[in-house]
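# Pasting the sequence and the predicted model now:
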Amino acid sequence: MGTCNLNHSQQDVRLKLESQMGFLPKDLGKKLGRFLENENSQETLNELFHLLKKYDLASKEEQDARNEKLNHFMR
């Protein structure tokens, strides 16, 4: 994933999560939803946005790698 100079808001990330919810593992989607109920740093929001961006178009292997990174935020 390339670097992006845009800062994504909490709402941007929530909307991206909603658009990808049907493609994410159910438990991961729920955890991310709960995670986004709290305030997060700009860096975290940007990273989450890009992990979710085009998730549905990613290969199974890429989705698995993204799932690991997304789960990292829940720890």
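Structure received. Numbers count the residues shown, from 1 in each chain.
# alpha carbons only for contacts and neighbour counts from here, please
Fine.
# For K69, see how far away the closest residue to H8 other than its chain neighbours is.
Closest residue to H8 apart from its sequence neighbours, by CA to CA, 6 or more residues apart in numbering: N46 at 5.5 Å. With distances taken as CA to CA, to the nearest Å, N46 is found 13 Å from K69.
# quick revisit: count the neighbours of the residue nearest to H8 for me.
Residues lying near N46 (other CA atoms under 10 Å) number 21.
# so it is in which element?
N46 is located in helix 42-52, with elements delineated by DSSP states H and E.
# what comes up buried for that helix?
Neighbour-count burial for helix 42-52, with 16 or more other CA atoms under 10 Å as criterion, is recorded at L45, N46, E47, L48, F49, H50, L51, L52.
# ok, second structure coming up, stack it against the first:
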Amino acid sequence: MGECRLNHSVEDVRAKLAEQTPYLPEALAARLEELLATPLSQETLNELFHLLKKYDLASPEERAEREQKLARLAG
């Protein structure tokens, strides 16, 4: 994923999560919702946004890699 210089808000990340929830494993989507209810650094928000961006279009291998990264962020 390329570097993005935009800072994404919690609202941006919530909207992206809502858009991608139908494609995410249910338990992971729930953990990410919980994560977004906590204070997060701008770096974490940006990373979450980019991992979720176009998740539905990613190959199975790319999805698995993103899911691992998302799970790490969600704790």
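That came through, no problem. Please read all numbers here as calculations on a predicted model, not as lab measurements.
# Can you pull the TM-score for these?
The TM-score (TM-score structural alignment, normalised by the length of structure 1) is 0.98; 75 aligned residues with a CA RMSD of 0.5 Å.
# hang on, the earlier thing: okay if I get the buried residues of helix 42-52 of structure 1 as a markdown table plus distance to E61 of structure 1?
Conversion of the buried residues of helix 42-52 of structure 1 to a markdown table gives the following (distance: CA to CA, whole Å):
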| residue | distance to E61 of structure 1 |
| --- | --- |
| L45 | 23 |
| N46 | 22 |
| E47 | 19 |
| L48 | 18 |
| F49 | 19 |
| H50 | 16 |
| L51 | 13 |
| L52 | 15 |
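# Which of the residues you listed sits closest to L28 of structure 1?
Looking at the buried residues of helix 42-52 of structure 1 and their distance to L28 of structure 1, the nearest is L52, at 11.6 Å (CA to CA).
# one step back: residues contacting the residue nearest to H8 of structure 1?
Contacts here follow CA atoms under 8 Å, 6 or more residues apart in numbering; on that basis N46 of structure 1 touches L6, N7, H8.
# so what corresponds to it in structure 2?
Per TM-score structural alignment, the equivalent position to N46 of structure 1 in structure 2 is N46.
# just checking, what's the longest helix in structure 1?
Longest helix in structure 1 by number of residues (criterion: DSSP state H): helix 60-73.
# what angle do it and helix 42-52 make?
When axes from the mean of the first three to the mean of the last three CA atoms, to 10 degrees is applied, the directions of helix 60-73 of structure 1 and helix 42-52 differ by 150 degrees.
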